[in-house]
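Chemist: take this sequence and fold it.
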Amino acid sequence: MKTTIGISAENREVVAHQLAKLLADEFVLYTKTLRAHWNLEGPDFHSVHLYFEELYKQAADRADDVAERIRQLGHYAPASLKNFLQLTHLTEQDTAGTDSLNLIRVLLQDHESIIEFIRGTIDEFQTAHKDAGTSDFVTDLLEKHEKTAWMLRAHLK
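Modeler: The predicted structure follows:
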């Protein structure tokens, strides 16, 4: 069925492609946060293990929200690990160790990378592609990532 939401097909396609990159980033971050949760060791294990659990649940929710936004624009969300690895700005990392501070540094870098990517899309979506809804949507995601980055940064002081 044709998607008629006041945004041209061309603009919806460009926005959906940018969101596919964001979805890939969110999914890779989700996976890296699971890795941190599963492999954490050290004297602060219990509290950080619980915190990482909270983070991976938030990451899963964000990924779902991004995928649903892509569908709202009339496109299909990428849904394979191969596609995610081709689209993501993040890198997989098996060498982050198992102590909380190293794992937190890796997650912080990824949140900051996503923040920079999102910040670059807000005006583009609004102005160039006439999609205020997606611009507002990613602004909300930006704020969530900024809050998480702040909290991760606070662990490193």
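Chemist: rest of the way, CA atoms for contacts and neighbours
Modeler: Will do.
Chemist: now the helices for the protein?
Modeler: Ranges of helices within the chain are 9-39, 45-72, 81-87, 100-123, 132-155, based on DSSP state H.
Chemist: how far out from the middle of the chain is the last one?
Modeler: What it means is helix 132-155. Between the mean C-alpha point of helix 132-155 and the mean C-alpha point of its chain there is a distance of 9 Å (CA atoms, centre = their mean, to the nearest Å).
Chemist: for that helix, packing partners?
Modeler: Taking 3 or more CA pairs under 8 Å, 6 or more residues apart in numbering; DSSP states H and E as contact, the helices and strands that helix 132-155 lies on are helix 100-123.
Chemist: the helix it packs on to helix 9-39, inter-axis angle?
Modeler: Using axes from the mean of the first three to the mean of the last three CA atoms, to 10 degrees, the direction of helix 100-123 lies 170 degrees away from that of helix 9-39.
Chemist: want to put them side by side, so please do this one too:
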Amino acid sequence: MDIGITDKDRAKITDALSHMLADSYILYLKTHNFHWNVTGPMFQTLHVMFMTQYTELWNALDLIAERIRALGHTAPGSYKRYVELSTIQEEDGVPSAHDMIRQLVAGQEAVARTARAAFKVADAADDQPTADLLTQRMEIHEKNAWMLRVLLEDGAASPAKPAKKGKK
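Modeler: Here you go, the predicted structure:
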């Protein structure tokens, strides 16, 4: 293979992309699980938001894996391997809606960090297609984290807090 990127650099890039793929897959699965199992007063909003996010993640998995293949390496494709590579913890229970949002904020931020680290590897190797893919992924994950974080800030997914009494 002679695409202007050394074998050594392609191996480094595909390793970084494999971590990106694993984080994306674990976040996809967690988001889909939460879509199925969310309950409470924010059900409809969260159900739709989670569906939008897991659908976008599902489509991204193919882009990441195909970039690994285009660089001449095989993409990891087993759940066991994803768990080994991912920085995101699995969720095997059904947390409250508030905790779902909190976990998804952390997951979106984790994928953004993984993309940023992979970007540095791709950029150092002068791999513009991978850098472009990673730039797009960072933008999406940072925006998703912000949209989820807002739900935590306004207390929409948490129990109502009693109003503060003013001074007379």
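Chemist: and the TM-score between them?
Modeler: The TM-score (TM-score structural alignment, normalised by the length of structure 1) is 0.91; 153 aligned residues with a CA RMSD of 1.3 Å.
Chemist: picking up where we left off before, could the helices of structure 1 be laid out in JSON lines, adding mean neighbour count and distance to residue 94 of structure 1?
Modeler: Below are those laid out as JSON lines (neighbours: other CA atoms under 10 Å; distance: least, CA to CA, whole Å):
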{"stretch": "helix 9-39", "mean neighbour count": "21", "distance to residue 94 of structure 1": "9"}
{"stretch": "helix 45-72", "mean neighbour count": "17", "distance to residue 94 of structure 1": "17"}
{"stretch": "helix 81-87", "mean neighbour count": "15", "distance to residue 94 of structure 1": "15"}
{"stretch": "helix 100-123", "mean neighbour count": "19", "distance to residue 94 of structure 1": "10"}
{"stretch": "helix 132-155", "mean neighbour count": "17", "distance to residue 94 of structure 1": "20"}
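Chemist: which residues touch the aligned residue in structure 2 for residue 28 of structure 1?
Modeler: The criterion is TM-score structural alignment: under it, residue 28 of structure 1 has residue 26 as its aligned partner in structure 2. Contacts were defined as CA atoms under 8 Å, 6 or more residues apart in numbering; by that measure residue 26 of structure 2 touches 82-83, 86, 88-90.
Chemist: go on, residue 153 of structure 2?
Modeler: Contacts for residue 153 of structure 2 were tallied using CA under 8 Å, 6+ apart; there are none.
Chemist: separation between the alignment partner in structure 2 of residue 125 of structure 1 and residue 58 of structure 2?
Modeler: With TM-score structural alignment defining the correspondence, residue 125 of structure 1 maps onto residue 122 in structure 2. Distance check for residue 122 of structure 2 against residue 58 of structure 2: by CA to CA, to the nearest Å, it reads 23 Å.
Chemist: could you do residue 9 of structure 2 as well?
Modeler: When distance is defined by CA to CA, residue 9 of structure 2 is 27 Å away from residue 58 of structure 2.
Chemist: same check on residue 102 of structure 2?
Modeler: Counting by CA to CA, the gap between residue 102 of structure 2 and residue 58 of structure 2 amounts to 21 Å.
Chemist: likewise for residue 49 of structure 2?
Modeler: Taking CA to CA as the criterion, residue 49 of structure 2 is separated from residue 58 of structure 2 by 14 Å.
Chemist: likewise for residue 109 of structure 2?
Modeler: Relative to residue 58 of structure 2, residue 109 of structure 2 is positioned 17 Å away (criterion: CA to CA).
Chemist: which residue is the nearest non-sequential neighbour of the residue most central in space within structure 1?
Modeler: The centre of structure 1 sits closest to residue 26, judged by CA atoms, centre = their mean, with a distance of 2.7 Å. Closest residue to residue 26 of structure 1 in three dimensions, ignoring its sequence neighbours and counting by CA to CA, 6 or more residues apart in numbering: residue 63, at 5.4 Å.
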